[in-house]
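[1] Let me see the structure of the following:
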Amino acid sequence: MMQKQRAKGQRESVFNNEVISRFELYNSLFLTLPFYKVKDTGTLLPLFIKYCEDGVKNHETPAGIINAFFEKYTQNNSKKDIIDLLFRFIQYIERQVVLFDAVEDASFNKLNADEEHSALLVYLKKGVDNKPLNEKIEKLIDEFSLRLVLTAHPTQFYPGSVLSIITDLTSAIKTNDISTINQLLQQLGKTPFFNKKSPTPVDEALSLAWYLENVFYFAAANIQSEIDQSLNDYNLESKKIIELGFWPGGDRDGNPNVHTDSTIQVSKMLRQILFRCYYRDFRNLKRRITFRGVEDNIALVHDVLYKNAFDPNIETENISDFLIENLNKIKTTLIEDHDGLFSDLVSDLIRKVELYGSHFASLDIRQDSRVLRDVHAYCRNNKPINALYPENYDSLNEEEKIKALVFKSAKINYTEQPDSLTQDTLETIAEIKQIQQSNGEMACHRFIISNCQQASDILQLMELFLWNGWTEDELSIDFVPLFETVHDLAGAAEIMETLYSHSFYKKHLANRGGKQHIMLGFSDSTKDGGYLMANWSIFNAKVALTATADQHQIQLAFFDGRGGPPSRGGGKTHRFYASMGKEIANKNIQLTIQGQTISSQYGSIDSAEFNMEQMINAGISAGMKEKHNILLDPLHKNLLDEMATESYDSYVSLRKHPLFLSYLEKFSPLTLLSKITISSRPVKRNSGGSLKLEDLRAIGFVTAWSQLKQNIPGFYGIGTALKNQEKQGNWDKVVKTYQESGYFKTIIDNCMMSMSKADFSITAHFANDKEYGAFWKMLYEEFELSKTLLLKLSGHETLMENYPVEKRSISVREKIVLPLVLIQHYALEQLQNEVTDEEQQSLEKLSIRTVYGIVNAGRNLA
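    Prediction:
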């Protein structure tokens, strides 16, 4: 314990010296940023920040704070002049956030120097003279994998040009190169931070591919190299552990802008970017290998890589085996004839080809079950399928529908023009085969069914494949149900039991190696049932799904749809995986990384390697220990059942409050998020209708609360649940559960992280609002109740006390963006008044523009 405390103290000292001090130093360079009227802006911003801080302490309104500031420090106080200067403040603060990110990233290795070493290496050392342990390690390594899936969400908006500046700025800060830092800050000042128009899905994919090309290509290979070396040292065979996934261009769930051509373009783009990476590496290798005996193979590989990287007319095919074969020939010659000189460079490229093949990252296809049911119905109305189904098929119950399914390959004669969603689905099903032929099976092998509510949702999709160009023997697709709502999670095991018992599906799974992928969504389950119920529902679903899979001897791979903030499954994610017991399948860790999580945790090679290693450590440690999860013991399970229900009731009561949605609409930029030009997806699914909570995407929902600095989805209801347990005399039981369960402790820690990014003092003036004052007080009282009882439960005096560096980082970031929050609220306040069309447009832009910096500074707020 003392050692851990010392390590925390050392990290805190490093953070103060390396991050805070350097940020303050480089921040002074902002006076030279090339903005219009830069002198006035740079001089007035510190004064404005102080006014904001004092005004919030005094519970003043944003309008009162801003108007008072302009009256005291400026001469021209027209609405246009005020908005003009506020826009310049925003530009400054956006770039201050970037600077702080770069300074923090530059100190990453120093801040994390004391973290635990590879769990794999630790267990390998233990197994040297322990045959049973060694066999267990071999089996675990053979089955274990980590798949990180990059998803496009409207909180990751830095264009490639800014990402490149951040990378260069981080490098310059590492060496304290003041001259370069100054130049890069000036470049940053002139570089646009956002697009003038919304990107297409292909634009999003290209932006996100920056991380594949500049970070993951190197980081994943470096981690795999360490794993290979560790296994080799202990005479164990190498095993590919890391996989990459990709959603932009494939995820059409509710995004009307994703079409088959988007999917085709993205698959081609991923392939081309990958081969340019290979070609770049091979050119460096070629410069070193100038010996006799390898000329022919060098020339052959060079020619193939060049054509695949740069020739748009080349007929594409999966050539990964060809590359590996010829690279191995070069390596063998180097070892046999040239003392192995530079063979390590060849080994590195071989490793990358083994990891990324001809596809780079697997492109997942996702569509809502309701759309897929409509497509199935459309196909059934056409020959020859219509003769095989009863006319009343849609009115049959689930059991009768499953009995009616025929699973026959057929070429359908379509007589009526399908609607756009149906046509896209049919074209995509046909196109997946071509993508697999061009880039390899791993390029596109999963079809995710959102809102999966019954076994027939999956079985009917399989029929769609058989009716549109596929045969049973070549059905190289993993059908992945996505269970999201509290209700759907509760029934997930029963659905999978039906599938595992179905003869056609059972045969298909056997052909797929007996492995079932199941996706579980945190975002919609939180929006549906609140923070605690969402986490507990997913835990129980995993236990039930694992038991069902074990009964049928199915290898289960859970794919967690985790968002950035704790309320959507983010936070200390690896601790969740490390705390799984033997009752939960955990040998295939798969999760989405999205929004600011990508840039904050995987934005540099150093941070990406660290976080991947943390995830692998979590999986290996949990797999080796295989402890029973104490949350399944009656004492703990009954307690969590009660708390989750109490929390759920409290949250649902809030959600059903008549002012709930209108409060968000009036005081947050929720209704303006659709105008933000950083995403191709709409904020809500029913884009043409009025705003309804059920149609609102979880990202927009959580983002709106984060902009208010209230983060309701991350804690609401947990204080009430704890208070009820205390009243019932169960407090000691709750404390015991917290102390003994790593899973429950992580839930609590992440909840406190979410609360640490909330600040109700910013909106304290809402208490005086005639219509919404009582509602705000209700939110505030639950926050204070939750905070008080969480601190009591953890034995801490402040939130995130056991994570002092992260706590300090959050504090600095929140201070930087406080003016943005107030500017946003000021703009929304003004929009409630009578304004001209021109003023309305300016105020909306002002409000929208602040969202970027607030989200970026929070790193996992949306």
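
[2] going forward, measure contacts between C-alpha atoms and count neighbours the same way
    OK.

[3] tell me the strands in the stretch 501-650 of the chain, going along the chain?
    Applying DSSP state E, counting those that start in this stretch to the stretch 501-650 of the chain gives strands spanning 515-521, 555-561, 588-594.

[4] which helices and strands sit right next to the last one?
    Okay, so that is strand 588-594. For strand 588-594, the packing partners by 3 or more Cα pairs under 8 Å, 6 or more residues apart in numbering; DSSP states H and E come out as strand 145-151, strand 555-561, helix 605-625.

[5] Next, the second sequence, to be compared with the first:
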Amino acid sequence: MSAIAHHQAERSSAVTEMPDELRADVRLLGELLGQVIAEYGGDDLLADVERLRKAVIAARRGKVSVDEITAMVAEWPVERAVQIARAFTCYFHLANLAEEHFRIRTLRVRDTGEEPLPESLAQAVQELGGERVTELVEGLRLHPVLTAHPTEARRRAVVTAIQRISGQLAAYNSPERGAAERAETRRRLLEEIDLLWRTSQLRSTKLDPLDEVRTAMAAFDETLFRVVPLVYRSLDAALGEGTGTREPLARPFIRYGSWIGGDRDGNPNVTAKVTRDAVLIQAEHVLIALENATHRIARTLTLTAGYTPASPRLRAALTAAENDHPELVSEMATRSPQEPHRQWLLFVAARIVATRQRGLDLAYRSPEELLGDLRTAQESLVAAGAERQAYGELQHLIWQVETFGFHLAELEVRQHSQVHAAALAELAAGRTSERTDEVLATIRTIGWIQERYGVTACSRYVVSFTRSADDIAAVYALAGHALGDKAPQLDVVPLFESGADLANAPGVLSGMLEIPGIQQRLAANGRRLEVMLGYSDSAKELGPAAATLKLYEAQEALAAWAAEHDVRLTLFHGRGGALGRGGGPANRAVLAQAPGSVGGRFKVTEQGEVIFARYGHAAIARRHMEQVTSAVLLASTPSIEARTAEAAGRFRGMAEQVASASEKAYRSLTEAPGFPEWFSLVSPLEEIGSLRLGSRPARRGLGAPRSLDDLRAIPWVFAWAQTRVNLPGWYGLGSGLQAVISESGLDELRAAYREWPLFASLLDNVEMSLAKTDRDIAARYLALGGRDDFVEQVLREYDLTRRLVLEITGHSRLLENRRVLSRAVQLRDPYVDALSHLQLRALSRLRADDGLSEEERERLSTLLLLSVNGVAAGLQNTG
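    Reported below is the predicted structural model:
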């Protein structure tokens, strides 16, 4: 059987039965969308949508040819094709929503309380037993860093429309609803779906960085603020009996960071003013959240002094407050007589309001001052015997203040090393450019932020393309130029991205130890140092397999360096959402890290589309955070570190062989003459810039890319996902595996898959990427470039990679052992196919460029961009 025939046979037979609850939600939402489409465009529009839907499903069963679908799509006027693309894009949003609801229901059903959920904190503590649990928990730190994402294709208006539909769907499925309530909820669902249909999927204006900041705030407002204390509560319950009635055993271990409004590498739109405004926006959101939470708890503390007397310390604090603010405290006493704890929390809430409004006579000077007042109330409640009130919701509020402070997330600044070198050269010459002035203004802004919100609000400064210790020293030198002796406290973080830079990282760190600014920071912070590893650019340069192994080697070397130099190292993983940028399940990624490189600390970027996938709903966010934290705990234990080290040592030679051969195959394609131009023709790369996805330019410089260096990693991955090739997620691995098989057979590779988490994670991620690839449709895109040699090379490597991955894993089909993911892919695949055919029509016509009028080109561009938006919604982790 040929590779093509085998692929088609597998595709038609690999059907995972959809659970009844999920099927019911998909059918309900699909029917309502169909009704909306018919009301808007008539039954003939709905009929055309159904024709295409049935055709792509039949094509996956081998009953309709791709040529027949191409002909069908070509018949429609462009305006009709646009409406059909809108229909399938809306369907994806609804299908994603139905699946999210099913995941939440499944989590609740599985959480019986009899046995801890797999990959939960309770299971991790149980599994650890006596293995340094207290020590591990004491040093535990999870540090997600939110970043703007140039491929988050959904408008904020679309996101909020989906959230409203989500609320109505949850209400519709509530078993407590009667027939009349259910009918009303169905009407509301129809109304909200109609709104989604009538909302433009495409942005009319380009995002600026502060738009991106505000978009990210939605995740904080809706989810993160409420979920973080629940995660701490889970750990506290796992560590000992009686959580909520005793002092917590769990300490707050999550800290959020953000690059949104601080990352200026290649983004001229991020200025010192933007960075300042970003912090102000974050502070506004967190202070409002703290104010609301404090008011809510205060209203519940109706504890009369007769049953729950205030402690002497709390009484003294109330007296001092009344002396300083007699009218305010008198009003509270009148509203809450004989309720001292309630009065105190209301006064605290008033002080938080003043902090937000800059009322200096009442405002808190720092989060620590607020924590002191909250602990005064807590200690008083404990002294009065009200432990449940002391360690319940009030403890959640304390955890929230400890986690988010008054700044919500530490804003990190990132800039390219060459910008710093040029700035120092200009300063030495006595003449500065606008760019250098901006560098100095940024450092002054960091100083302002630290004065207003504390050092933890903004102290990390990431230097991309770090090549030597001089690149780190340059930041400290610039800080001296900017503010002299009043320079802000800076933790300068080197970012190693290319293969050569990863290999040179330990040498650079040794040089950093000679920098006075680094020496001062190590002395002050207990010899803590942070290093960032770039997954995106290394994968773009080396290919997915070689980059994965190169990053692992770098982690090993850095862990050894840290042990030798008595440094507590934190590795900051610059992972993307897509598989070609280090994406994939985060908990598996943690367990695959090199021994000694975790040490109870895990810092990682969370990007636009991933932020909403992981933090869009409270139940899913809590599950994600527990999974990652449990993995961090387990990966830091001596037993797992020893097992991983033994496997890594055993399979080292094989891994190097895979890396070498895979990189050679990858470079033979991507560095071939004419490849960048061909890539621009076969993908919607050029048109993606018109989607107004983010504030950062898609490429360095103007015009079509002359080499991969001209192109940023994110649009590189995003464009390949649109073509259904997903090349950055798998290309070269087949050649790497074949090199090992030719020499020693399959047994060693199969053993590595069973025993080495890194190799298993690599193959599992590649398998997922292959499952989202469609060979037939991909071939249509690849043919647009007029290079049959490239087409043959790509498809040959795809067939080889797919065949060998299945042979090594022992699976009869892709994702055979991952039922949930397999079902998710199968649910969406036919509809992604439909949008791909619509996109191919537009792209092929635009590429032909045979006398198109400006109006025709505009209409085709609209169709193309709508389909890009829809495919992104269908494939989900696209960039």
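
[6] How close are the two chains, by TM-score?
    TM-score of the superposed chains, computed with TM-score structural alignment, normalised by the length of structure 1, equals 0.88; 801 aligned residues with a Cα RMSD of 2.7 Å.

[7] ok, back up a step: could I get the strands of the stretch 501-650 of structure 1 as a markdown table with mean neighbour count and distance to residue 582 of structure 1?
    Below are the strands of the stretch 501-650 of structure 1 laid out as a markdown table (neighbours: other Cα atoms under 10 Å; distance: least, Cα to Cα, whole Å):
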| stretch | mean neighbour count | distance to residue 582 of structure 1 |
| --- | --- | --- |
| strand 515-521 | 21 | 18 |
| strand 555-561 | 21 | 13 |
| strand 588-594 | 23 | 13 |
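
[8] For residue 727 of structure 1, find the nearest of those.
    Residue 727 of structure 1 lies closest to strand 515-521 among the strands of the stretch 501-650 of structure 1, at 32.9 Å (Cα to Cα).

[9] Distance from the closest one to the middle of the chain?
    16 Å (Cα atoms, centre = their mean, to the nearest Å).

[10] and the helices and strands packed on strand 588-594 of structure 1 as a markdown table, adding distance to residue 70 of structure 1?
    Output for those, formatted as a markdown table (distance: least, Cα to Cα, whole Å):
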| stretch | distance to residue 70 of structure 1 |
| --- | --- |
| strand 145-151 | 42 |
| strand 555-561 | 46 |
| helix 605-625 | 42 |
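
[11] who wins for proximity to residue 722 of structure 1 among these?
    Proximity to residue 722 of structure 1, assessed across those by Cα to Cα, is greatest for strand 555-561 (27.1 Å).

[12] which residues sit against that closest one?
    Residues from elsewhere that reach strand 555-561 of structure 1 (Cα atoms under 8 Å, 6 or more residues apart in numbering): 514-523, 542, 546, 549, 569, 585-592.

[13] The same query, at a cut-off of 7 Å, please.
    For strand 555-561 of structure 1, contacts defined as Cα atoms under 7 Å, 6 or more residues apart in numbering pick out 514-522, 546, 549, 585, 588-592.

[14] what does stretch 850-865 of structure 2 give?
    78, 82, 691, 839, 842-843, 846.

[15] Now with 10 Å, please.
    Identification of contacts with stretch 850-865 of structure 2 by Cα atoms under 10 Å, 6 or more residues apart in numbering yields 78-86, 153, 201-202, 684, 687-691, 835-836, 838-843, 845-846, 849, 866-871.

[16] what does stretch 175-189 of structure 1 give?
    The contact list for stretch 175-189 of structure 1 (Cα under 10 Å, 6+ apart) reads 22, 26-27, 29-35, 91-92, 94-96, 98-99, 106, 161-162, 165-166, 168-173, 190-191.

[17] Narrow those residues to those in strands?
    Secondary structure defined by DSSP state E assigns none of the contacts of stretch 175-189 of structure 1 to strands.

[18] Filter the residues you listed down to the buried ones.
    Buried members of these, scored by 16 or more other Cα atoms under 10 Å, are 22, 26, 29-31, 33, 35, 91-92, 94-96, 98-99, 106, 162, 165-166, 168-173.
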